[in-house]
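Novice: My questions are about this predicted structure, shown below with the sequence.
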Amino acid sequence: MTGAEALRASIPRLQAEGIADAPRDARLLLAHAAGIAPDRLSLHLSDPLSPEAAARFAAAIDQRLARRPVSQITGQRLFWGRSFRVTSDTLDPRPETETLIATALEEPFERILDLGTGTGAILLSLLAERPEATGLAVDLSPAALDVAQDNARRLDLSGRSEFRVSDWFTAVDGTFDLIVSNPPYIAAAEMPALAPEVRDWEPHLALTPGGDGLDAYRAIAAEAPLHLRPGGRILVEIGPTQGEAVAALFSAAGLASVAILPDMDGRPRVVRGRTL
């Protein structure tokens, strides 16, 4: 069986299960199974698959049919131009989070705090773009921190990054030019309606704080001003309906220049605040 034949057999199976991006997913999984860079796959589609590669591809398709995310099957995800290791202990870094990165890079910073770091994608992307910066990343999950530290090693950023187990600010000391976070923000009532790839495979600790979905923002807003240097910024990702509520929390905490910023699709995505 050639790669092209394997794709023709697998794509309809994925489509039958309601997987919207079946052709893309099948190509990514085939490239992974064959050990080929995804952007080179077209050059090899007429090549016969080895028995080992065919078996890996079949197993990957079975996992995708169970709605396991592609990033967990391949173990990696591209974010801000770099590859990050992903496991079932971390959220899958998503393209909309790049809005937070772009906003952070609009102004200089030297010291960063990343709250609820997961894969470390936010902190490490910012450090990679600012060679003079250093950062601290915290997470309640030791398993997630192991993944983040591994990503730091892979990107040669271990010397400028530190990782601690912390329930938000409990293990945080010092002050920072920039605080960033993509916290759990899905309300408990919204969880059943999530896509199976998210609801059944990603860590619920990183998805929802329960209740109305705002508890993480309440905790962050309460203490962020104590850990920001004068003129420092805080940037948090939000759900599309949470902008006004999170902005009100920031203003009530004494943060200035509070603003709700859109992503590339025009949806509210980031709330910004600043110390005077």
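Specialist: Arrived safely.

Novice: switch to C-alpha atoms for all contacts and neighbour counts from now on
Specialist: OK.

Novice: biggest strand in this structure, by residue count?
Specialist: Of all the segments assigned as strand in the chain under DSSP state E, the longest by residue count is strand 228-237.

Novice: So which elements touch it?
Specialist: Strand 228-237 is packed against helix 98-104, strand 176-181, strand 268-274, with contacts defined by 3 or more CA pairs under 8 Å, 6 or more residues apart in numbering; DSSP states H and E.

Novice: Just send those back as CSV, with mean neighbour count and distance to residue 213 too.
Specialist: Formatted as CSV, the entries for those read as follows, by neighbours: other CA atoms under 10 Å; distance: least, CA to CA, whole Å:
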stretch, mean neighbour count, distance to residue 213
helix 98-104, 18, 19
strand 176-181, 25, 15
strand 268-274, 24, 15
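
Novice: May I see the buried residues of the longest strand of the chain?
Specialist: Residues of strand 228-237 classed as buried: 228-229, 232-237 (neighbour count, 16 or more other CA atoms under 10 Å).

Novice: ok, now stretch 49-64?
Specialist: Residues 49, 53-54, 56-58, 60-61, 64 are the ones in stretch 49-64 that count as buried (16+ other CA under 10 Å).

Novice: OK, contacts around the residue nearest to residue 267 when sequence neighbours are not counted?
Specialist: Nearest-residue entry for residue 267: residue 240, 6.1 Å, with adjacent residues in sequence omitted and distances by CA to CA, 6 or more residues apart in numbering. Contacts for residue 240 were tallied using CA atoms under 8 Å, 6 or more residues apart in numbering; they are 267-269.

Novice: nearest to residue 178, of the residues you listed?
Specialist: When those are compared for distance to residue 178 (CA to CA), residue 269 comes out closest, at 17.5 Å.

Novice: I figured that closest one was touching residue 241, is that so?
Specialist: No. If you go by CA atoms under 8 Å, residue 269 and residue 241 don't touch, sitting 9.2 Å apart.

Novice: Show me the buried residues of stretch 49-64 that map onto helices.
Specialist: With helices identified by DSSP state H, the entries of those that belong to them are 53-54, 56-58, 60-61, 64.

Novice: and which of those residues is nearest residue 88?
Specialist: Within these, the smallest distance to residue 88 is 14.0 Å, found for residue 64 (CA to CA).

Novice: Quick check: the closest one touching residue 70?
Specialist: Yes. Judged on CA under 8 Å, residue 64 makes contact with residue 70 at a distance of 6.8 Å.

Novice: can you list the contacts of residue 240 in CSV and add distance to residue 276?
Specialist: Compiled in CSV, the contacts of residue 240 are given as follows (distance: CA to CA, whole Å):
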residue, distance to residue 276
267, 28
268, 24
269, 23
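
Novice: try it against this one:
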Amino acid sequence: MKLGALHLAARARLAQAGIADAALDSRLIVEHFTGTGRTDAIARPEQEISAAAGDAVEDALRRRLAGEPVHRILGYREFYGLRLSLSAETLEPRPDTETLVDAVLPFVRATAAREGRCRILDLGTGTGAIALALLHCERAAEAVAVDISQGALAMAARNAAELGLSARFTAKKSDWFAEISGRYHAIVSNPPYIPAKDIGALEREVRDHDPVRALDGGADGLDAYRRIAAGAATHLEHGGIVVLEIGSTQAAEVAQLFADKGFVLSDSRRDLTGNQRALVFRVKE
């Protein structure tokens, strides 16, 4: 098959199956498995595709039609301009979480400029997305990335190595703060925040392919926030901040949990759809 025809056929199959982003998903699949770029289908639509590449595209399309997210099929996802490898034990990083990075990055830069470095603790790191984005943007930053999953930590460490950030990135197994010592300028987290009863109603791409442990926030979705609020002050430098991703309806409840532990809400950021997505806390003076 020729490249242009392969693009058209792949898009048609996904669209006919009701895949919401059929055009994008089919393009990503064809480009990835044929080794072509975005302009090749226009500039060289008559380019012949090898049988092996065609078979790889076919297998990927079958997986997508079965509900597997396109980025898990590709094995990576872009986040804050970085390519991050994925595994079955990592949450797939999403654009909403870039809101958290935007919220904390000015503080990280200011702290690094003032003190010569900024120490970051990333709780529930998964792929390492948040910590690695911050390290990439600020050369004087260093991060300890925590997860309870050894598989997730291995993937985060691999991503750090692939991005050339290993020297400032430490992956550490811990149940939240259980194995953590010392103090940090910034504590960041995108914790599990879906109420347990709601997980079954999530889109199949999320429900069936993201690790449940990275989604399940307990009966009310707030279990992880309680754990973080209870331990954050002990591990925060004077003047430090805690920055958290939240579910779109959880701002008031999370703010109250932190107020009960002596924190004040100093900033709130909305994502591209207008939902409150990141909260910034400081210890009340």
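Specialist: Here it is on my side, so go on. The model shown is predicted, which means the values in this text are computed figures rather than measured ones.

Novice: Superposed, what's their TM-score?
Specialist: For this chain pair, the superposition-based TM-score is 0.96 by TM-score structural alignment, normalised by the length of structure 1; 276 aligned residues with a CA RMSD of 1.4 Å.

Novice: from the buried residues of strand 228-237 of structure 1, which two are the most distant?
Specialist: The widest separation within the buried residues of strand 228-237 of structure 1, taken as CA to CA, falls between 229 and 237 and amounts to 20.7 Å.

Novice: hey, where'd the helices end up in structure 1?
Specialist: With DSSP H as the criterion, structure 1 has helices spanning 3-16, 22-34, 51-65, 70-74, 98-104, 121-129, 142-154, 196-199, 204-207, 215-223, 243-252.

Novice: And the ones you listed: which comes nearest residue 274 of structure 1?
Specialist: Distances from residue 274 of structure 1 to each of those were compared using CA to CA; the minimum, 9.1 Å, belongs to helix 243-252.

Novice: what's that closest one aligned against in structure 2?
Specialist: The alignment of helix 243-252 of structure 1 onto structure 2 (TM-score structural alignment) covers residues 251-260.

Novice: Stretch 112-130 of structure 1 too?
Specialist: Alignment of stretch 112-130 of structure 1 against structure 2: residues 120-138, by TM-score structural alignment.

Novice: how about that stretch: buried residues?
Specialist: For stretch 120-138 of structure 2, burial by neighbour count (16+ other CA under 10 Å) applies to 120-136, 138.

Novice: Ok, stretch 215-225 of structure 2 next?
Specialist: Using 16+ other CA under 10 Å, the residues of stretch 215-225 of structure 2 that count as buried are 215-218, 221-225.

Novice: Looking at those residues, which is nearest residue 89 of structure 2?
Specialist: Once CA to CA is applied, the member of the buried residues of stretch 215-225 of structure 2 that ends up nearest residue 89 of structure 2 is residue 215, at 11.6 Å.

Novice: wait, doesn't that closest one sit right on residue 192?
Specialist: Yes. Residue 215 of structure 2 is in contact with residue 192 according to CA under 8 Å; the separation is 4.4 Å.

Novice: residues making contact with stretch 9-27 of structure 1?
Specialist: Under CA under 8 Å, 6+ apart, the answer for stretch 9-27 of structure 1 is 7, 38, 41, 61, 64-65, 70.

Novice: now for the residues you listed, which pair is the farthest apart?
Specialist: Of all pairs drawn from these, the widest gap by CA to CA lies between 41 and 65 and measures 21.7 Å.

Novice: one step back: closest to residue 246 of structure 1 out of the helices and strands packed on strand 228-237 of structure 1?
Specialist: In terms of CA to CA, the element of these nearest to residue 246 of structure 1 is strand 268-274, at 7.1 Å.

Novice: Which part of structure 2 matches the closest one?
Specialist: Under TM-score structural alignment, the match for strand 268-274 of structure 1 in structure 2 covers residues 276-282.

Novice: how much space between the counterpart of residue 95 of structure 1 in structure 2 and residue 82 of structure 2?
Specialist: Matched by TM-score structural alignment, residue 95 of structure 1 corresponds to residue 95 in structure 2. With the distance defined as CA to CA, to the nearest Å, residue 95 of structure 2 ends up 12 Å from residue 82 of structure 2.

Novice: between the two, who's got more neighbours?
Specialist: residue 82 (15 against 12; other CA atoms under 10 Å).

Novice: For that one, give its distance to residue 163 of structure 2.
Specialist: Using CA to CA, one gets 8 Å for the distance from residue 82 of structure 2 to residue 163 of structure 2.

Novice: Find the residues that touch each one of the two.
Specialist: Residues touching both residue 82 of structure 2 and residue 163 by CA under 8 Å, 6+ apart: none at all.

Novice: which bit of structure 1 covers stretch 210-219 of structure 2?
Specialist: When stretch 210-219 of structure 2 is compared against structure 1 (TM-score structural alignment), it corresponds to residues 202-211.

Novice: Show me how far that stretch is from its chain's centre.
Specialist: Taking CA atoms, centre = their mean, to the nearest Å, one finds the center of stretch 202-211 of structure 1 at 14 Å from the center of the full chain.

Novice: so who does the aligned partner of residue 140 of structure 1 in structure 2 touch?
Specialist: The pairwise alignment with structure 2 assigns residue 140 of structure 1 to residue 148, based on TM-score structural alignment. For residue 148 of structure 2, the contacting residues are 124, 173-176, by CA under 8 Å, 6+ apart.

Novice: Closest to residue 197 of structure 2 out of those residues?
Specialist: Using CA to CA, the shortest approach to residue 197 of structure 2 within those belongs to residue 124, at 21.4 Å.

Novice: which residues does the closest one contact?
Specialist: Residue 124 of structure 2 makes contact with 145-148, 176, 189-191, 214, according to CA under 8 Å, 6+ apart.
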